[in-house]
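Peer 1: need a structure here:
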Amino acid sequence: MFTDIFVPELMGTAILILLGCGVVANVVLPKTGGFGGGTLLINFGWGLGVYSGVYVAYKSGAHLNPAVTLGLVASGSVDLSFVEVVVYIVAQVLGAMLGAGLAWAAYKKHFDDPEADEGSKLGVFSTMPTIHAPVWNVVTEVIGTFVLIFVILAFGKTPTQVGPLAVALLVVAIGASLGGPTGYAINPARDLGPRIMHALLPIPRKGSSGWHYAWVPVVAPIIGGVLGGLAANAVGFV
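Peer 2: Just a heads-up that it's a prediction; the model follows:
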């Protein structure tokens, strides 16, 4: 029973993070083919990562994100036990760690390059705000995640019922419109799993893993996801 949740969520999230972290690496690390490609390329890369991950994880409903899991539960659109919720979240975090590790392996020589600075290396793995203002950083992430869950539930009950392309374009829209202040984590696993890998991997001159900020992209998306689920229920989407 739990295998039908754990394996698809693990693999789907791994694909999402591999492609998402991979596009960031391609844009920000020196000497890559996509160096300097800009934020819009990153937005579309993350969107297509979501698109691919949803297909891989269709058997589990393709949550790929603890905020989605908790938002769907809050909305009443899915009926999950406490243990099932834990299985979803554990699989998502482990999948994010796996995907981040694979992205590092794909770009290892670029991470080793002395021209790659600390900020760019961390930016491949996790988000950091452009202006450090914790309260407002939380507000940004809450709003972005609220939009994610609210609109998914406006479309349908789960990402697989909505359709991968619709969810992918929604993620691109959130990134392009709301991603500037914080890098739009909108997913606790997407930020925490790769941040753990940044701390663990043997990356030369990598600097801090930014743990002073790490609580924001974990706590804020959960708040936004739950609020989005409750709001969707209140207006009759569920």
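
Peer 1: make it CA atoms for all contacts and neighbour counts henceforth
Peer 2: Will do.

Peer 1: how far does stretch 71-91 stretch from start to finish?
Peer 2: The first and last residues of stretch 71-91 sit 17 Å apart, counting by CA to CA, to the nearest Å.

Peer 1: Now it: buried residues?
Peer 2: Buried residues in stretch 71-91, counted by 16 or more other CA atoms under 10 Å: 71-78, 84-85, 87-91.

Peer 1: for stretch 90-99, same thing?
Peer 2: The neighbour-count check on stretch 90-99 (16+ other CA under 10 Å) flags Val90, Ala91, Gln92, Val93, Leu94, Gly95, Ala96, Met97, Leu98, Gly99 as buried.

Peer 1: Just the residues contacting it, thanks.
Peer 2: Outside stretch 90-99, the residues within contact range by CA atoms under 8 Å, 6 or more residues apart in numbering are 6-7, 9-19, 64-66, 189-190, 192-194, 196-197.

Peer 1: one more time with 7 Å
Peer 2: 6, 9-11, 13-15, 17-18, 64-65, 189-190, 193-194, 197 (CA atoms under 7 Å, 6 or more residues apart in numbering).

Peer 1: What of stretch 52-72?
Peer 2: Here stretch 52-72 makes contact (CA under 7 Å, 6+ apart) with 4-5, 8-9, 11-13, 15-16, 78, 89, 92, 149, 158-160, 164, 187-189, 221-222, 225-226, 228-229.

Peer 1: Let's see this one next, to set against the first:
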Amino acid sequence: MSSSDIFIGETIGTAVLILLGGGVCAAVTLKRSKAQNAGWTAITFGWGFAVLTGAYLAGGVSGAHLNPAVTIGLAIKGGTEWSDVPLYLGSQLLGAMIGAVLVWLTYYGQFRAHLTDPEVVGAHTGEEGMVDKAAAPKAGPVLGIFSTGPEIRHAVQNMVTEIIATVVLVLAILTQGLNDDGNGLGTLGALVTALVVVGIGLSLGGPTGYAINPVRDLGPRIVHALLPLPNKGGSDWGYAWIPVAGPLIGGAIAGGLYNVAFA
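Peer 2: Model (predicted):
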């Protein structure tokens, strides 16, 4: 496949993935949203459908990696040329940022209503109603729409959780439903992978929010830091390396396990 195919497929597919995945987080989180407080099950199925849609859109163009951990796993397996890896990763990051911006545009009014509500921002404001940066938490009140965060902040546990969850995801992709050139998801593979993502969210997502995809976390976190959101608080950069490093390590382990146990 050509470089333009990789760029177009991965950028559009990842943008749709983040639009729908971040969109369900916004729908459940934000005030004046009809789905507010719909809960964790809605989020896990929303992300599963997001993966399914992105994979269907990009599968015939770029193979629908949509995730650097998947790209690394496929490269170790031998289905993706290492020379193509930087283009895959750069396109995925760009797509993730575009998707996050689209979530903001879609829920623009809800973001403003949520972030100007005294009940939401009261704990983060000073006497004059401005954000008290010294007292603001590491994670702002809407950061969870854009990126993940741990329920218990323990670097080793958080890293191990992300590695384990990503190994499950990437190994499932490597062992089923690949298209003819072994470089991405076929139609059946997209459906199975979407169901695997739902399963990971329900079973393994509780500790960290299951990034399992470096650009799914990093791209929207960058957008959160840049967007003109009132009272948005911090972007928690101190944690940001874990949902990047953990999935990359997990993808590499999955690729190695495939070569040892399934090749």
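
Peer 1: Please state their TM-score.
Peer 2: Overlay of the two chains. TM-score (TM-score structural alignment, normalised by the length of structure 1): 0.95; 235 aligned residues with a CA RMSD of 1.2 Å.

Peer 1: From the contacts of stretch 52-72 of structure 1, which land in helices?
Peer 2: Members of the contacts of stretch 52-72 of structure 1 lying in helices (criterion: DSSP state H): 4-5, 8-9, 11-13, 15-16, 89, 92, 149, 159-160, 164, 188-189, 221-222, 225-226, 228-229.

Peer 1: Out of these, which end up buried?
Peer 2: Applying 16+ other CA under 10 Å to these flags 5, 8-9, 11-13, 15-16, 89, 92, 149, 159-160, 164, 188-189, 221-222, 225-226, 228-229 as buried.

Peer 1: how about Ala220 of structure 1, what's its match in structure 2?
Peer 2: Aligned counterpart of Ala220 of structure 1 in structure 2: Gly246 (TM-score structural alignment).

Peer 1: Run a quick neighbour tally on that match.
Peer 2: Other residues within reach of Gly246 of structure 2, judged by other CA atoms under 10 Å, total 25.

Peer 1: So it versus Glu162 of structure 2, what's the distance?
Peer 2: 5 Å.

Peer 1: which residue is nearest the middle of structure 1?
Peer 2: Centrality entry for structure 1: nearest residue to the mean C-alpha point is Arg190, 3.4 Å, by CA atoms, centre = their mean.

Peer 1: so who does that one touch?
Peer 2: With CA under 7 Å, 6+ apart, Arg190 of structure 1 has these contacts: Ile17, Ala96.

Peer 1: again, only using 6 Å
Peer 2: For Arg190 of structure 1, the contacting residues are Ala96, by CA atoms under 6 Å, 6 or more residues apart in numbering.

Peer 1: any idea how far Gly209 of structure 2 is from the aligned partner of it in structure 2?
Peer 2: Under the alignment (TM-score structural alignment), Arg190 of structure 1 pairs with Arg216 in structure 2. Distance, Arg216 of structure 2 to Gly209 of structure 2, by CA to CA: 12 Å.

Peer 1: likewise Gly149 of structure 2?
Peer 2: The spacing between Gly149 of structure 2 and Gly209 of structure 2, counted by CA to CA, is 6 Å.

Peer 1: Same question for Leu102 of structure 2.
Peer 2: Taking CA to CA, one finds Leu102 of structure 2 at 21 Å from Gly209 of structure 2.

Peer 1: Neighbour count: the two, which is higher?
Peer 2: Remark: of Leu102 of structure 2 and Gly209, Gly209 carries more neighbours, 23 against 19, as counted by other CA under 10 Å.

Peer 1: Just to be sure, that one is in a strand?
Peer 2: No. Membership of Gly209 of structure 2 in a strand is not supported by DSSP: H, G, I helix; E, B strand; the rest coil, which gives coil.

Peer 1: does it really touch Thr148, like I thought?
Peer 2: Yes. With contact defined as CA atoms under 6 Å, Gly209 of structure 2 reaches Thr148; the gap is 5.4 Å.

Peer 1: which bit of structure 2 covers stretch 164-180 of structure 1?
Peer 2: On structure 2, the counterpart of stretch 164-180 of structure 1 by TM-score structural alignment is residues 190-206.

Peer 1: next one: that stretch to chain centre, how far?
Peer 2: Computed by CA atoms, centre = their mean, to the nearest Å, the chain-centroid distance of stretch 190-206 of structure 2 equals 13 Å.

Peer 1: next one: stretch 209-226 of structure 2
Peer 2: Stretch 209-226 of structure 2 sits 6 Å away from the centroid of its parent chain (CA atoms, centre = their mean).

Peer 1: Could you check that stretch and say which residues are buried?
Peer 2: So stretch 209-226 of structure 2, judged by 16+ other CA under 10 Å, has buried residues 209-225.

Peer 1: now do stretch 150-157 of structure 2
Peer 2: For stretch 150-157 of structure 2, by 16+ other CA under 10 Å, it's Pro150.
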